[in-house]
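Chemist: Structure here, sequence nowhere to be found:
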């Protein structure tokens, strides 16, 4: 009996020791995961379709950052701005481009994000001004948006900032139920437009847009001015993010006059749990002389992405700036609006 009792006590002691070791091992594993997360060096950057500005600018940023750091950034195509913010919220990407309107609405749970306040992202820096292009065949009888009744209108893929703008605009001017929206990315729109399967090409991009240049090289186009009907509907007053701008004459083949359009600024956003050092390093690479030069070689949109413009429009959005960005911009002498600083 005494022997049996001793064996029993030994077994209990061994089990207790095993549990203790397992517990320590488990704790160490979790600590390792946290350490790996803090030391993360591989990231994904959600962009949009390949025919707009998001994708090539994503490639430019990835190349600049990878050359200057030990970080790897995989550039991913997506549905665009709205989907990108949802991908960040779901933990499926770490970095993304997004338009001002979707950033504001997602943060506040309004409009197309009604009831879904997304709080997992933070703003990093201003990217460029994105202009919504509306184009029709020059030989068509379409001269205004009133002429689009019953027409097939390309507005970008579902979930994109372009599709959201298209629906918002047509609803504002009372035409949403009178057109046939075609949810196509720019490259697919270009093909369908050239084949005359859609009547209108519509998409956000910095000027010039690759897909529209491709179209204009083989068929005559005419740009439609949305600001006429927009002014009648007080569009800019209701949606201040969509500011009025101009596509200068000569931007596209056959364009012999300036055409007014609406603009929606683009920003780089990241998951809030990306380390301050990573964001600081990203900005250091982007705003270096070499980084600026490389980005301008990638796409003309980079002409907007200067240090002087870095905080443009952020105060109006009211979404917090990532702490790593705050540190970088303060060191560069920029004054950070209090509204952009958490805590």
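Modeler: Yep, it's here. Remember, predicted model here, so these are calculated numbers, not experimental data. Numbering: from 1, shown residues only.
Chemist: from here on, contacts and neighbour counts on C-alpha atoms
Modeler: OK.
Chemist: Where does residue 132 sit, in terms of helix or strand?
Modeler: strand 121-137 (DSSP states H and E).
Chemist: helices and strands around the very next helix or strand once past that strand, which ones?
Modeler: The helix or strand immediately downstream of strand 121-137 is strand 152-154, counting by DSSP H and E. When contacts are defined as 3 or more CA pairs under 8 Å, 6 or more residues apart in numbering; DSSP states H and E, strand 152-154 packs onto strand 180-182, strand 200-205.
Chemist: adding another structure so you can compare the two:
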């Protein structure tokens, strides 16, 4: 009887020892990201990835603009480099993107610098301040293109009076650009037959004669306008130098720009203005997460096929953001000496 009791006790103690060893190993493995603790580099990798989110949504714009293809490329980079499930979403662009970030329905967003500034201050189309956004950095000039065709007969901004003109999708920053450009030419939105169409809808409307012209604020070349140029003689309406000067003086976030010769089949460059495109991010993303996302994007621009990638310069990304830079992005710029 004693022998049986001793044997049973031995078995119980052995089982308990195995259980405790298994638990200890599991906790040890868990603390090291499922890897053996003997490797210092593995411990470092686990520490670096601890603050990375599992998923990020990148808010872009319409499929015919520049935000959407760039957003898709950035999402692929983030996924490939960091293992984050990243997705680019088509949206109404800048203003809508800011309100979506405020609502917590996205993490990263493309926006115009002027619109981000208005959002932070609660001005223009924003009735309340959006205080949970910070900047990753500026990317490239967003050219204001007043698009029409040769057959429309429109040659100047003043010629838009009485015409059916799209000023962009509801929630985009293009509408405000259109209003301000019309303003310095002595016109208002009431002087045109205003249409609120996306870039794709705008160029389709021009092609089938439903509208006469459209404001398009996007990096050039813009996909929707390129599509139009395949079947129509595209005209980009110029802005006269004195009006450019007046616009920049009144609204300092504008810069002088042009639509280059050859784009859309243009035979000469067309003077206009631009704002800057930028990436904004919710301030709830950790410093480490934004640092790694910023680093991944700017150090893999060679993987982006869109023409705008060639002019994105991380050394200039802090310039003209209009809102404060996220500490994670600032860490990257400090590290690079920008």
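Modeler: Received the coordinates, thanks. Note that this is a predicted model, so its numbers are computed, not measured.
Chemist: Would you mind finding the most buried of the helices and strands packed on strand 152-154 of structure 1?
Modeler: By mean neighbour count, with neighbours taken as mean count of other CA atoms under 10 Å, strand 200-205 ranks first of those at a mean of 28.
Chemist: which bit of structure 2 covers it?
Modeler: Matched against structure 2 by TM-score structural alignment, strand 200-205 of structure 1 falls on residues 213-218.
Chemist: Have a look at how far, on average, that stretch is from structure 1.
Modeler: Following the fit onto structure 1, the mean deviation recorded for stretch 213-218 of structure 2 is 1.3 Å by mean CA distance after the TM-score superposition for structure 1.
Chemist: what helix or strand does the residue positioned nearest the centre of structure 2 sit in?
Modeler: The residue lying closest to the centre of structure 2 (CA atoms, centre = their mean) is residue 110, at 2.0 Å. Residue 110 of structure 2 belongs to strand 108-112 when assigned by DSSP H and E.
Chemist: By how much does that strand deviate from structure 1 on average?
Modeler: Strand 108-112 of structure 2 sits 0.5 Å off on average (mean CA distance after the TM-score superposition for structure 1).
Chemist: Which other helices and strands does that strand contact?
Modeler: Looks like strand 108-112 of structure 2 contacts strand 55-59, helix 94-103, strand 270-282 (3+ CA pairs under 8 Å, 6+ apart).
Chemist: Show me what residue 261 of structure 2 lines up with in structure 1.
Modeler: Using TM-score structural alignment, residue 261 of structure 2 lines up with residue 249 in structure 1.
Chemist: Would you agree that match falls within a helix?
Modeler: No. Under DSSP: H, G, I helix; E, B strand; the rest coil, residue 249 of structure 1 falls outside any helix and is assigned coil.
Chemist: Does it touch residue 223 like I think?
Modeler: No. The criterion here is CA atoms under 8 Å, and residue 249 of structure 1 misses it with residue 223 at 10.5 Å.
Chemist: If you count surrounding residues, which of those two has more?
Modeler: Neighbours around residue 249 of structure 1 and residue 223, counted as other CA atoms under 10 Å, are more numerous at residue 223. The numbers are 23 against 13.
Chemist: Show me what that one lines up with in structure 2.
Modeler: In structure 2, residue 223 of structure 1 lines up with residue 236, judged by TM-score structural alignment.
Chemist: for residue 323 of structure 1, same thing?
Modeler: Under the alignment (TM-score structural alignment), residue 323 of structure 1 pairs with residue 327 of structure 2.
Chemist: Distance of the residue nearest to its match when sequence neighbours are not counted relative to residue 298 of structure 2?
Modeler: Distances taken as CA to CA, 6 or more residues apart in numbering put residue 287 closest to residue 327 of structure 2, at 5.7 Å, once the chain neighbours are dropped. Applying CA to CA, to the nearest Å, the value for residue 287 of structure 2 to residue 298 of structure 2 is 16 Å.
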